[in-house]
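Participant: pasting a predicted model and its sequence here:
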Amino acid sequence: MSDASWMPWVLVGLPAAAGAILAAGAGGRRPGRPPETEPAARLGAEAAADRSAAVRPVDRLAAPVAVLVASAVVVLAFVSAVSRPRASAPFLGSVDGGGFGLEVDGLAAAMVPTIAVVTLLVLVFSLGTADGELTGAVGAGRARFHGLMLLFAAAALVTATATTLPTLLLAWEVMGAMSWALIGFRWSEERRVSAGLTAFLTTRTADLGLYVAAGAAVAGGGGLALDRLAAVAPGWRDVVAAGIVVAALGKAAQLPFSFWLSRAMEGPSPVSALLHSATMVALGGFLLLRVQPLLTATGWAGPFVAWLGAISAVALGVVALAQRDLKQLLAASTAAQLAFVVLAAGTGSLVGGSAQLVAHASTKALLFLAAGVWLALLGTRSLDQLAGVARRWRVVGWSATLGALSLAGIAPLSLWATKDAVLASLLDPAGPRVPAAGLLYAVALVGAALSAAYSGKILATLWSARLPGGADPVRPGGDERPGAARTVPLVVLATGSVVLGALALPPVVSWFAGTVGASVPAVVWPSLIGAAVLSLAVAGVTVWVVRAGRLPEPGWARHWLGLEEAAHRLAVRPAFALARALDAADRRAVEPVPLAAATLARRAAQALAGFDLHVLAGAVSLAASGVRSLAERARRPQTGQLHQYYVQAVLVATAAIALLVTSALVR
């Protein structure tokens, strides 16, 4: 253990403790109806003042405290990335690798600062978020919101630094629980609560794979340390790999679990920005990078993951292209972009996969926060009603434009370099062998081209001068302006999208590879030039097609390929049908048995009670009467008169003498 072994505990403990305190001390509305059910007459200044008076001081201080804590975590994250501390504590002492372990190694050194910085910027953004979007009441619930956000970030940091399966499982579960609470944060609205439950149950079902993996790892003799899973005995090793792959795909919203990400859009905009950029969804792909040696050791898991990633990039890219809701488009693009991380894990491209995570976090947080600004100002997420919106709010518009260009893979912005680094791993002769690598490259290239297509759709909408129906777009002018708390995070993230484009430069690539502890494929740099030309051409053609109004929007993909309906048909409805059948069987076959036994026992008890009442009690009463009669007769001679006692003594003596004489005569 290094001298800085205290640092991981502080890194994850500070946001966890602050989040728990804020969430536990959260204020809220006084008991009564939710805000949207109040009569219109109560929604005036008097009602607002009444609700404001109910806000506790902790709600007013929550946002500044959360920002202060997040700022300290950012400093700790960068220091940890340089010093690489490690810490551990006993947990399951009898199991090899069963301790609670944290380490900022190469992969975590790239991810931990990303989580910390994005969390800070999202919390700063939330300073300017209207109370109604977070709580539906003035100030009420802000402490709970910021407490949950800090707990969410703490769980993400533990996930990124976990060295053992028990540590990972703990963080994995807390992260899922916090996502449920944040997506359904506005609990008074049923659709939001339902969305949170859908996300939680879907990911929770996939999470069972981690428990299977932990059991198989112990049974296979490899222990629970993540870096030793590849050494688990053959057979058990396959089970470990399968369990981890399922759990990771569920969190990363890859096929077939992707639909929960669509429902997650019901959460507040800061939640969407954090959830989709640097925490839970991204960490599903990160876990696959973490266990990449295990995927390679099985022989089948690496190719399976690679192909699933490429197919997800294409399928979910089509889903994104079909959307007319900005947040739905961004959600689908999140899953499509993280599919490249899954592809990287399958092909052994730790450099490309890690860089894709970092670059995507900056880009996607930017776009979701921009969508949150427009949602607050205009009250809509529809692309049809956002046409020309970048012309009105220039800072937000240009920041979102840089994010969309980066998402499209336009050089020299960030995701241009990272996506191609992943693709280049397929051409690396020193990398893992993947069946039909050429075809896989072509499929992944289609996914990259679709990135430019749906990004071009965003750009053409934001800067459009005409709505599809010929109506006027959002016109310049107006007095509403987003405050500094909203625009500063956007500018910082937009700058990050530009600066991270340096990941394409050979010296930076070499430095980043050394940071994550991996090698750089020799074909990366030449392929980046071709990728730049291809991305520019595809994006340019796409924008032209969008402006001409001829971009296809496949209706069959708009509802996320029908994945949620399929889940209901294949899992939810059969589960309910089985439950109803078991309930009916219980009522008809199982329940009558204990009822009959109870009836029999009751009748037996009644019979025994009658026997006891009429037989045993009667016998006892008769015996008591006889004893009482004898006692009365025995008590009669006891008169207290001495002469009577003398007579009785004479009679007894006479009887005794007579008995003796009789006995002597008989002899």
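Facilitator: Received the coordinates, thanks.
Participant: drop to CA atoms for contacts and neighbour counts, all remaining ones
Facilitator: Noted.
Participant: all helices for the stretch 101-250 of the chain, in order.
Facilitator: Using DSSP state H, counting those that start in this stretch, the helices of the stretch 101-250 of the chain run over 106-127, 131-134, 142-161, 165-183, 190-219, 236-251.
Participant: out of those, the one nearest Ala579 is which?
Facilitator: Ala579 lies closest to helix 190-219 among these, at 17.1 Å (Cα to Cα).
Participant: tell me the angle the closest one makes with helix 165-183.
Facilitator: The directions of helix 190-219 and helix 165-183 differ by 180 degrees, with axes from the mean of the first three to the mean of the last three Cα atoms, to 10 degrees as the criterion.
Participant: so which bits of helix 190-219 are buried?
Facilitator: Within helix 190-219, the residues that count as buried by 16 or more other Cα atoms under 10 Å are 192-200, 202-204, 206-207, 209-218.
Participant: and that helix, what does it pack onto?
Facilitator: Judged by 3 or more Cα pairs under 8 Å, 6 or more residues apart in numbering; DSSP states H and E, helix 190-219 is in contact with helix 165-183, helix 236-251, helix 259-263.
Participant: please redo it, this time with the cut-off set to 10 Å
Facilitator: Here helix 190-219 touches helix 165-183, helix 236-251, helix 259-263, helix 563-567, going by 3 or more Cα pairs under 10 Å, 6 or more residues apart in numbering; DSSP states H and E.
Participant: closest to Gly346 out of those helices?
Facilitator: helix 236-251 (10.6 Å).
Participant: now do the closest one: distance to the chain's middle.
Facilitator: When distances are taken as Cα atoms, centre = their mean, to the nearest Å, helix 236-251 is centred 17 Å away from the chain's centroid.
Participant: here's the one I want to compare it with:
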Amino acid sequence: MELALVGLVAVPVLAGVVLLAVGRPAARVAAPVAIGVASVVLVLAALVAVGRPTVSSALIAGIDLGLAVDGLSAVMVLVVSAVTLAVVVFAAAEMDAGHRFFGLLLVFVGAMLLTVTATNLLTLLAAWEVMGAMSYALVAHRWQAQRPMESGALAFLVTRSADIGLYVAAGAALGGGVGTLALADLPQASGGWRDLLTAGLVVAALGKSAQLPFSFWLARAMDGPSPVSALLHSATMVAAGGYLLLRIEPLLAGSGWAGPLVAWVGAVTVVLLGLVALAQTDLKQLLAASTCSQIGFIVLAAGVGATAGGTLQLVAHAATKSLLFLVAGAWLTALGTKQLAPLRGAARRWPLVGAVFAVGVLSLAGLPPLSIFFGKDAVLAAAAATSPALYVAGLVGLLVSAAYAAAALVAVLGRAPADTGYDREQPGTQEIPLVARLPLVPLALGAAVLGAAAEPVRAALGSVGEPEPTLVEALVSGVLAAAVVLAVLVPARAGLLGAAVLPALPPIVGILTRVTLLRGWLGLERVALAGVAEPTMALARALSRFDERVVDGAVRAAAGGTRAAARLADLRLEGPLSRGLDGLGAAGRALGRLARRPQTGQLHQYYAQAAGALAVLALFLILVR
């Protein structure tokens, strides 16, 4: 079973690396290879979910490269693997994607599986980094165009900035006495180190899950291919932040301050990004903002200690949102647009696709008995037991969710407009291949019935004592969701008969679509640019000028002085020194010639010279005395 766990991570990573290394020759087989690998990964995920193996290998003194499958990670590996297979099949049918796309996708999936099975911060950090790098490459897959490249870079830089929190957390864990960096041991960190550790993990998780104030990167990530959006923003990258917070829930609860902070960040994101979703006229942007909002329920669950409820919401959201993104991608390929107004009538043109889309958006609305209804109710029950204010905020978020989900449904119903507006973003194929429709059906089934997994999820997690929704709470949330959906659908009846969609919606929806601040994602990108990026670049330019004018200037001045000294030495000193040395040489040669004269080879002359020398020495001694 340990081998299955190693293979779960290694198989997609190795297959992806091989596809990337082989290059163009692998383009024709890339899609079948990716489908085969995704199928193997799903089988391995089922095996490890049942067997719950643990693998540990010594890395450095006191720290192991640890992998393990427990209740939470068992749920996650199954969800990630199932969504991956659906996305890969869809991409093979819809995209002209070769070795590069599928290679990056498989490496990304391997990194995500490593993230959810990591047992310590070092393993988590390695997986987190690879996942971030692959997400940048996938969002910027169409790198020939400037916009995807810029969007990929922005998404990467925002999440990487938040990822610094993981490094801070690892350092604080070591400083606080958690020598093994094991996630289970993090609450044992001492004093202020634990607070610093908690803060680092919270920042990293909020950045990756696109919660406020980091949400805007998800809007730009929509410039990537639709299968990338379906994978990254349903069960993998964005969900990784929520997963991490659920994983460290004991640390959040033990800190005293982190739990309430995380809960309120999630609740505020649920409401504000729900309003942002309601204001969008682009289907992918609506789904992206709704992802932030729905992940907010998971973050709220982690903050109030509802691990089982948050996990159930994560599972339901993964099936629902991957379905909706794939449908949006299918319509974009077929009709050449993802704008809501031109998409009117798309559901009638392809009834099966329209039907599964309806299942997805009604689940997103929190309508009973669909999946997200059960996840939201579990989270709201825990919020009510913790704080009435949090519960009210959650209910407001539920109302907004129902409104934007119903608005999306209204937009694709009815008859096609006279001015279709097709092919404005890309040439449409006017068809959705049968193979591309295949993964939509099981995903729709998951969006419909995964709510029934509430008890198995609680059993898998061993959750004891978590508040469960009462009948009254379930009725309140279900009735409110249904009322909002009807309030949107009924006034839209004229739209279903052929009138424009947006004017037929309730006035508040039409107003929100014209609020620039909401359509522009609360201006978060501009705030980040003006408040962080531009000051940082200004500081960098100032430091660059200081380097050029002061540091480099001093170096250039020193070099100039050395050259001037060299020229001075060449002009003033070299000649006299050379002549002096020549004179010394001549004097030495003259003395040599004089020294050779007494060397005649005649013995009587040597005696005479010795006698003369002794006489001189005797005279010297007499005079000195």
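Facilitator: The structure has been received and is ready for your questions. What you see is a predicted model, and the numbers here were worked out from it, not measured in a lab.
Participant: just give the TM-score of the two.
Facilitator: In this superposition the chains share a TM-score of 0.91, using TM-score structural alignment, normalised by the length of structure 2; 599 aligned residues with a Cα RMSD of 2.4 Å.
Participant: related to what we said a few turns ago, out of the helices of the stretch 101-250 of structure 1, indicate the one that is most buried.
Facilitator: With neighbours defined as mean count of other Cα atoms under 10 Å, those peak in mean count at helix 142-161, which reaches a mean of 28.
Participant: just want the most central residue of structure 1.
Facilitator: With distances taken as Cα atoms, centre = their mean, Gly176 lies nearest the centre of structure 1, 2.3 Å away.
Participant: in space, what's closest to that one - neighbours in sequence excluded?
Facilitator: Spatially, and ignoring its direct neighbours in sequence, Gly176 of structure 1 is nearest to Phe200 (6.3 Å; Cα to Cα, 6 or more residues apart in numbering).
Participant: which one in structure 2 is aligned with that neighbour?
Facilitator: Aligning on TM-score structural alignment places Phe200 of structure 1 opposite Phe156 in structure 2.
Participant: that match and Phe102 of structure 2: what is the separation?
Facilitator: Per Cα to Cα, to the nearest Å, Phe156 of structure 2 is found 20 Å from Phe102 of structure 2.
Participant: what does Gln188 of structure 2 correspond to in structure 1?
Facilitator: In structure 1, Gln188 of structure 2 lands on Ala231 (TM-score structural alignment).
Participant: now stretch 294-309 of structure 1: buried residues?
Facilitator: For stretch 294-309 of structure 1, by 16+ other Cα under 10 Å, it's 294-298, 301-309.
Participant: returning to what we had before: of the helices of the stretch 101-250 of structure 1, which approaches Arg60 of structure 1 most closely?
Facilitator: The nearest among those, by Cα to Cα, is helix 142-161 at 7.4 Å.
Participant: show me what the closest one is packed against.
Facilitator: Looks like helix 142-161 of structure 1 contacts helix 6-24, helix 57-83, strand 100-103, helix 106-127, helix 131-134, helix 165-183, helix 269-277, helix 280-290 (3+ Cα pairs under 10 Å, 6+ apart).
Participant: what's the closest of those to Pro592 of structure 1?
Facilitator: Closest among those, using Cα to Cα: helix 165-183, at 39.9 Å.
Participant: residues contacting His190 of structure 2?
Facilitator: Quick fix: residue 190 of structure 2 is Ser, not His. Ala172, Ala173, Gly175, Gly176, Gly177, Val178 (Cα atoms under 10 Å, 6 or more residues apart in numbering).
Participant: try it again with 8 Å
Facilitator: If you count contacts by Cα atoms under 8 Å, 6 or more residues apart in numbering, Ser190 of structure 2 has them with Gly176, Gly177.
Participant: that one and Met76 of structure 2, how far apart?
Facilitator: For Ser190 of structure 2, the distance to Met76 of structure 2 - Cα to Cα - is 31 Å.
Participant: then Leu486 of structure 2?
Facilitator: Remark: distance between Leu486 of structure 2 and Met76 of structure 2 (Cα to Cα) = 34 Å.
Participant: do the same with Ala49 of structure 2
Facilitator: For Ala49 of structure 2, the distance to Met76 of structure 2 (Cα to Cα) stands at 9 Å.
Participant: same deal with Ala184 of structure 2?
Facilitator: 18 Å.
Participant: check Gln313 of structure 2 too.
Facilitator: 12 Å.
Participant: quick revisit: map the residue nearest to the centre of structure 1 across to structure 2 for me.
Facilitator: So Gly176 of structure 1 corresponds to Gly132, using TM-score structural alignment.
Participant: and Ile410 of structure 1, what's its match in structure 2?
Facilitator: Matched to structure 2 by TM-score structural alignment, Ile410 of structure 1 sits across from Leu367.
Participant: pretty sure Val271 of structure 1 sits against Leu182.
Facilitator: Yes: using Cα atoms under 8 Å, Val271 of structure 1 is in contact with Leu182, at 6.6 Å.
Participant: pretty sure Leu261 of structure 2 sits against Ala302.
Facilitator: No: with contact defined as Cα under 8 Å, Leu261 of structure 2 does not reach Ala302; the gap is 10.5 Å.
Participant: burial count for Leu378 of structure 1?
Facilitator: Neighbourhood size, Leu378 of structure 1 [other Cα atoms under 10 Å]: 13.
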